[in-house]
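Engineer: Quick one: sequence and predicted model below, then my questions.
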Amino acid sequence: MHNTRQNNPVLVTGSKGQLATSLARLGGAAVKCVGRPDFDFDRPETLRAVLDSVQPAVVINAAAWSAVDLAESEPEAAARANTQGSSELARLCALRNIPFIHISTDYVFSGDKGAPYVETDAVSPQTVYGRTKAEGEVRVLAANPQSLIFRTSWVYSPQGKNFLCTMLNAAARNSVLKVVADQRGNPTSADDLAQAILSVVRILHENGWKDEFAGIYHACGTGQATWYSLAIEIFKNAARYGLSVPEVRPIQTKDWPTPARRPVDSRMDNTKLARVFGVVMPEWEDSVRRAVDSAYAVTEK
């Protein structure tokens, strides 16, 4: 990274998403978020316009087609954002010598390894969403040699549309909830992910770009959970605020059919992120507690 651009903002795409919201809050004035209509993968000319007006030091691409089930019936739209749009943005950043941080997903894996995935494991996506993200990774790395890809999973935050908020809202209305108990993964706080990315951005600022930085990293909550055990943890913490905890019944994936097949075991290993950048992702239980505290702080205002 050139020192001449160090004081320029960090540009974050996907302004309405959980990660962008966390990056904006934790990064403060250094972060500029953009989204539709000003920035739109379906209108490639907006990508150039935004880069030219913002002149960012780094770009964090948090914009994506993330509607996993809808992607099954709208594959072209998902590919425009997750594959073509992302790689075009990476290419435009390469022309301007801007490092590019791209967010990817555990859905690039089939979920049948039986152990946590490492970055060198072969991808084998089982869904349209997973395929468009996997192809996006390949194209981004090819388009910009200064690219970092962060695969994450099961992202939640105190606001917005995510599992934590869904559970808290459902508990307020139902005395019994059924939650899938045979899928395993790493619940990830949007704040933890944002903090990890901002730590890496700081390292890029301080040390400049190094070729050995380039490539794929896993960045998700430390430890493992099922959706069922995650729900139990959420309710355990919410009970401290007077939530009437519902009965949570474990069910199987087959009892909750969805258009897109979920990976049964998409646990990922964060060791590389710690080794290369010294960034250690927090234990997921601690992060759930903090997120529930924040959710109630928001509602009590």
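Structural biologist: All right, it came through fine. Residues are numbered from 1 along each chain as shown.

Engineer: can we go C-alpha only for contacts and neighbour counts from here?
Structural biologist: Fine.

Engineer: and residue 128, how far is that from residue 13?
Structural biologist: The span separating residue 128 from residue 13 equals 22 Å under the rule CA to CA, to the nearest Å.

Engineer: Below is structure B, check it against A:
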Amino acid sequence: MIKHSPSLQFCILGPESQVGQALATYFTEREIPFSVINSDDLAGALDLGDRFKETYFVNALPVECPSGRPLNESLLLSVTEKLAAFCQANDRVLFQLSSASVFDGQKKSAYKESDATHPVTEIGQLLLSCEHKAVQRCASTVILRTSWLFDSEGDNYLTRLCNAAVNETELRVSGVMKACPTGASSVAKAIVAMAEQIDCGSEPDLWGVYHYVDSDVCSMYTFSKAAINGIKALTDVKVETVTEVSAEEGGVEESYELSCLKILSTFGIKQHPWRRGLSECIKKKFTSDSALNEPMGD
């Protein structure tokens, strides 16, 4: 039995990214057809031709950079432009993922989609350039900005924190950097929910910039403390203290909170609390990771 519209078919560019992995998992659970273009095949992706028949393309590449290493900037911009042009020429929909790093972190309240962008990092500048390329080349583009992403798999802040908890005795974490921790699975579900409404041919057109993050805003220190407490409940850990690095030690305070009122009013998509998603990810991590699930030795 078909559980969705026949036209609800996706292609993921960057399936090894956090959101890419979460999308693949969610598509499989929902029995939604999808194909993938791996990051190591970006050169091939420049020539899409008529190989891909899917309606919805998700560019998941720019959202996070594995191990902090930026992707090839010129190649990424070229792929983004080519993908957008392909979607425009073939009447497809493009979801271009971005993040709060397109802002400067100095606003005292949550950033709205209408706020002026001012990236202060190379990654933020690259993401903003990708946003511009996508919108310039494809009218049917949805820009979706998110925030600190976490998941139970892959290389991300949470999995690194899990490994540190079982191997290190003390952690020092910034208390001046604030944002909205967001489960990759929450972003995946938001993308599908948006696509389902676009698929219905809603009027007016729903293209544009949207924010989705889990609630609520917090510091890296607060998130880390919550994660460590969750890890302690499931396995033996070495970490004894988690120290908050103050503004005097850690530099200027920055906040990358995003307002999600637009996605709520337009698509009816509500935020999920990050603490719930964090708990689910930690449980999944220590259930599936037998190495970390084993008792610690002396």
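Structural biologist: Done, it's in. This is a predicted model, so every value here is computed, not measured.

Engineer: Not counting sequence-adjacent ones, nearest residue to residue 119 of structure 2?
Structural biologist: Distances taken as CA to CA, 6 or more residues apart in numbering place residue 102 nearest to residue 119 of structure 2, at 4.4 Å, with adjacent residues excluded.

Engineer: Which residues are in contact with that neighbour?
Structural biologist: For residue 102 of structure 2, the residues meeting the contact criterion (CA atoms under 8 Å, 6 or more residues apart in numbering) are 117, 118, 119, 120, 124, 125, 127, 128.

Engineer: 6 Å instead, please
Structural biologist: Contacts for residue 102 of structure 2 (CA atoms under 6 Å, 6 or more residues apart in numbering) come out as 117, 118, 119, 124, 128.

Engineer: Tell me where structure 2 has strands.
Structural biologist: Along structure 2, the stretches classed as strands by DSSP state E are 10-13, 34-37, 56-59, 93-99, 141-146, 149-150, 170-174, 177-179, 182-183, 208-211, 218-219, 241-245, 254-255.

Engineer: The longest one to strand 141-146, inter-axis angle?
Structural biologist: It stands for strand 93-99 of structure 2. The directions of strand 93-99 of structure 2 and strand 141-146 differ by 30 degrees, with axes from the mean of the first three to the mean of the last three CA atoms, to 10 degrees as the criterion.

Engineer: Excluding chain neighbours, give the residue nearest to whatever residue of structure 1 lines up with residue 111 of structure 2 in space.
Structural biologist: When the two structures are superposed using TM-score structural alignment, residue 111 of structure 2 falls opposite residue 117 in structure 1. The spatially closest residue to residue 117 of structure 1, leaving aside those adjacent along the chain, is residue 268, at 4.5 Å (CA to CA, 6+ apart).

Engineer: Do I have it right that the one you found meets residue 116?
Structural biologist: Yes: look at residue 268 of structure 1 against residue 116 with CA atoms under 6 Å: they come within range, at 4.5 Å.

Engineer: Give me the more crowded residue out of the two.
Structural biologist: When neighbours are counted by other CA atoms under 10 Å, residue 268 of structure 1 and residue 116 differ, and residue 268 comes out ahead with 26 against 16.

Engineer: Quick one: map that one onto structure 2.
Structural biologist: Under the alignment (TM-score structural alignment), residue 268 of structure 1 pairs with residue 258 in structure 2.

Engineer: picking up where we left off before, what is the burial count for the match of residue 111 of structure 2?
Structural biologist: With neighbours defined by other CA under 10 Å, the count for residue 117 of structure 1 comes to 21.

Engineer: What of residue 172 of structure 2?
Structural biologist: Residues near residue 172 of structure 2, counting by other CA under 10 Å, number 12.

Engineer: just wondering, since we're on the residue nearest to residue 119 of structure 2, how far is it from residue 205 of structure 2?
Structural biologist: When CA to CA is applied, the distance between residue 102 of structure 2 and residue 205 of structure 2 equals 24 Å.

Engineer: Same question for residue 38 of structure 2.
Structural biologist: Applying CA to CA, one obtains 30 Å for the distance of residue 38 of structure 2 from residue 205 of structure 2.

Engineer: neighbour-wise, which of these two wins?
Structural biologist: Between residue 38 of structure 2 and residue 205, counted using other CA under 10 Å, the more crowded position is residue 38 (17 against 9).

Engineer: What residue in structure 1 is paired with the more buried one?
Structural biologist: Pairing criterion TM-score structural alignment: the partner of residue 38 of structure 2 within structure 1 is identified as residue 35.

Engineer: Thought residue 15 was touching its match, still the case?
Structural biologist: Yes: proximity of residue 35 of structure 1 to residue 15 meets the contact threshold set by CA under 6 Å, at 4.9 Å.

Engineer: Aligned counterpart of residue 127 of structure 2 in structure 1, please.
Structural biologist: For residue 127 of structure 2, the aligned position in structure 1 is occupied by residue 133, per TM-score structural alignment.

Engineer: So what's the residue count around residue 274 of structure 1?
Structural biologist: Counted with other CA under 10 Å, residues neighbouring residue 274 of structure 1 total 14.

Engineer: Alignment lookup: residue 56 of structure 2 to structure 1.
Structural biologist: In structure 1, residue 56 of structure 2 lines up with residue 58, judged by TM-score structural alignment.

Engineer: Quick one: residues contacting its match.
Structural biologist: Residues in contact with residue 58 of structure 1 (CA under 6 Å, 6+ apart) are 10, 98, 99.

Engineer: try 7 Å
Structural biologist: By CA atoms under 7 Å, 6 or more residues apart in numbering, the contact list for residue 58 of structure 1 reads 10, 11, 98, 99, 100.
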